[in-house]
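Visitor: need coordinates for the following:
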Amino acid sequence: MTDFSGMIDGYRRFRAGDWAAQRARWAELAQGQSPKVMIVSCSDSRVDPATVFDASPGEMFVVRNVANLVPPYEPDSARHGVSAALEFAVTQLEVSELVVMGHGKCGGVHAALTGAFADKAPGEGGFIANWITLLDDARAKVMAEHGTGPEAVHALELECVKTSLTNLRTFPWVAEREADGRLALRGAYFAIADGVLHVLDEQTGEFSPAV
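Guide: Okay, here's the model as predicted:
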């Protein structure tokens, strides 16, 4: 599938296959959604959460952006796409789990570490540069420990997940629900090279392969 015509071919296969085979399921979904999990993941075309977790339509509420970042709580009149999705999933759909999934070979994280788009105008990388300033503190920590090589990129990919989890807890409705047990926050990391999912233990700060 390389262009829109290929997408249309895929749609036709879907209509003739999965949609027809699961007609009752689609009829149910037409009445509304009730996912139990929200996923914050990267826009990278290689890390589709539905594929990684073998999920069916209606099972996960997903928001994707550059470097799977969650900004801190900022109650102002600016337009906040991630915050709006988070608010909808937590307060309206009442998901019980919220997962931040980072991944290997993340271009956004690499740009944050190298400053590839620093001082660029919008249309030349300026929007990207502004967005990934969310990683400035994590970047400084990683560079102090690992420099700027491949090891540092990997370390910042992991710190990126932790940064988003920290920022999630600045949202009042997230913190409140986590405190009373209605919501669990989790961190994960998908390694593109070997297809292994790693899960964060927040007590130790370490990621371990899912078993």
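
Visitor: rest of the way, CA atoms for contacts and neighbours
Guide: Fine.

Visitor: got a list of contacts for stretch 60-73?
Guide: If you take C-alpha atoms under 8 Å, 6 or more residues apart in numbering as the criterion, stretch 60-73 is touched by 35-44, 49-50, 82-83, 85, 89, 100-102, 106-109, 128, 132, 134, 160-161, 163-165, 167-168, 170-171.

Visitor: sequence B follows; please return its structure for comparison with A:
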Amino acid sequence: MPEFAALLRGYGRFRSSGYRDQHRRWETLAEGQEPPVMIIGCCDSRVDPATIFDTVPGQAFILRNVANLVPPFEQGGGLHGVSAALEFAVTKLEVKHIVVMGHGACGGISAALAGHGEPDRIFIDKWIGLLDSARDKVLEQAPEDPQHALELEGVKVSLDNLRTFPFVAEREAAGRLKLHGCWFAIAEGTLYELDEKAGQFAPVPEAA
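Guide: Take a look at the predicted model:
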């Protein structure tokens, strides 16, 4: 299949350039990781955090899922992949920053706006149900672009849910952990950062 062959060609380029140029860094990383930042992003193929933030291996602990969502803290119920990754990043790796990054044209947000009940959405409906209250709030406000409005609101929901985890709240209160909200405009290639006090997103200066 040509698509998989393209991946293998990419691996060849990595071996002949990226790995060769940074082999000492890879050798060091094999002994362990100490990333200072955790990024929670969407699994959308267009918004790779490593590309957007131009990171190097070992710089960021990255978790990606549908619509960059964080569920609230709970100990019962089913499997908790997001919560497990969060617990590991905060309590074991001791990251200093957590970035929640939403993005434009998000399919998960579109699904949330469309509502529930599609027969082929076995798992997605329950997951995007995390946005039900935010969706209702956005629709009540009747913005010109509800998709964009819910993309921004979804970042705030995840930040609020992060703070329901005791190990996150304790470290943030102690100044050992800082939370950030961002939104990426695909067509513009522009990153916006949330000012939580003002509740507004503003473009990040390119020279930042």
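
Visitor: among the contacts of stretch 60-73 of the first structure, which ones are in strands?
Guide: Assigned to strands by DSSP state E, the following of those qualify: 37-42, 100-102.

Visitor: if you count neighbours, what's buried in the longest helix anywhere in the first structure?
Guide: Of all segments of type helix in the first structure, defined using DSSP state H, the longest is helix 150-168. Buried residues in helix 150-168 of the first structure, counting neighbours by 16 or more other C-alpha atoms under 10 Å, are found at 152-165, 168.

Visitor: and for stretch 165-175 of the second structure?
Guide: Residues of stretch 165-175 of the second structure classed as buried: 165, 168, 171-172 (neighbour count, 16+ other C-alpha under 10 Å).

Visitor: same question for stretch 57-67 of the second structure.
Guide: Quick answer for stretch 57-67 of the second structure (16+ other C-alpha under 10 Å): 58, 60-67.

Visitor: three-state assignment of the equivalent of residue 130 of the first structure over in the second structure?
Guide: Mapped onto the second structure by TM-score structural alignment, residue 130 of the first structure lines up with residue 126. With DSSP: H, G, I helix; E, B strand; the rest coil as the basis, residue 126 of the second structure sits in helix.

Visitor: can you tell me the helix or strand for the equivalent of residue 178 of the first structure over in the second structure?
Guide: Using TM-score structural alignment to pair residues, one finds that residue 178 of the first structure aligns to residue 172 in the second structure. Using DSSP states H and E, the element containing residue 172 of the second structure is helix 166-173.

Visitor: that helix vs the first structure, average distance?
Guide: Following the fit onto the first structure, the mean deviation recorded for helix 166-173 of the second structure is 0.2 Å by mean C-alpha distance after the TM-score superposition for the first structure.

Visitor: do you know how far the residue nearest the centre of the first structure is from residue 119 of the first structure?
Guide: Note on the first structure: the residue nearest the mean C-alpha position is residue 41, at 1.6 Å, using C-alpha atoms, centre = their mean. Distance of residue 41 of the first structure to residue 119 of the first structure, computed by C-alpha to C-alpha, to the nearest Å: 26 Å.

Visitor: repeat for residue 203 of the first structure
Guide: Residue 203 of the first structure is 38 Å from residue 119 of the first structure, by C-alpha to C-alpha.

Visitor: in three-state terms, label the nearest residue to residue 125 of the second structure once chain neighbours are set aside for me.
Guide: Nearest residue to residue 125 of the second structure, sequence neighbours excluded (C-alpha to C-alpha, 6 or more residues apart in numbering): residue 116, at 5.9 Å. Secondary structure state of residue 116 of the second structure, per three-state DSSP, is coil.

Visitor: burial measure for residue 116 of the second structure, as a count.
Guide: When neighbours are defined as other C-alpha atoms under 10 Å, residue 116 of the second structure has 15 of them.

Visitor: ok, back up a step: PyMOL command to pick out the buried ones of the ones in strands among the contacts of stretch 60-73 of the first structure?
Guide: Selection of buried members from these for PyMOL, criterion 16+ other C-alpha under 10 Å:
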select buried, resi 37+38+39+40+41+42+100+101+102
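
Visitor: and residue 203 and residue 119 of the first structure? which has more neighbours close in?
Guide: residue 119 (12 against 6).

Visitor: quick check: residue 15 of the second structure vs residue 3 of the second structure, distance?
Guide: Counting by C-alpha to C-alpha, the gap from residue 15 of the second structure to residue 3 of the second structure is 19 Å.

Visitor: which of the two has more residues huddled nearby?
Guide: Taking other C-alpha under 10 Å, residue 15 of the second structure and residue 3 do not tie; residue 15 has more neighbours (13 against 7).

Visitor: counterpart of that one in the first structure?
Guide: When the first structure is aligned by TM-score structural alignment, the residue opposite residue 15 of the second structure is residue 15.

Visitor: quick one: the host helix or strand of its match to chain centroid distance?
Guide: Take DSSP H and E as the rule and residue 15 of the first structure turns out to sit in helix 4-16. In terms of C-alpha atoms, centre = their mean, to the nearest Å, the gap separating the centre of helix 4-16 of the first structure from the centre of its chain is 26 Å.

Visitor: report the mean deviation for that helix after fitting onto the second structure.
Guide: With mean C-alpha distance after the TM-score superposition for the first structure, helix 4-16 of the first structure departs from the second structure by a mean of 0.6 Å once superposed.

Visitor: what's the first helix or strand after that helix?
Guide: Toward the C-terminus, helix 4-16 of the first structure is succeeded by helix 18-21 as the next helix or strand (DSSP H and E).
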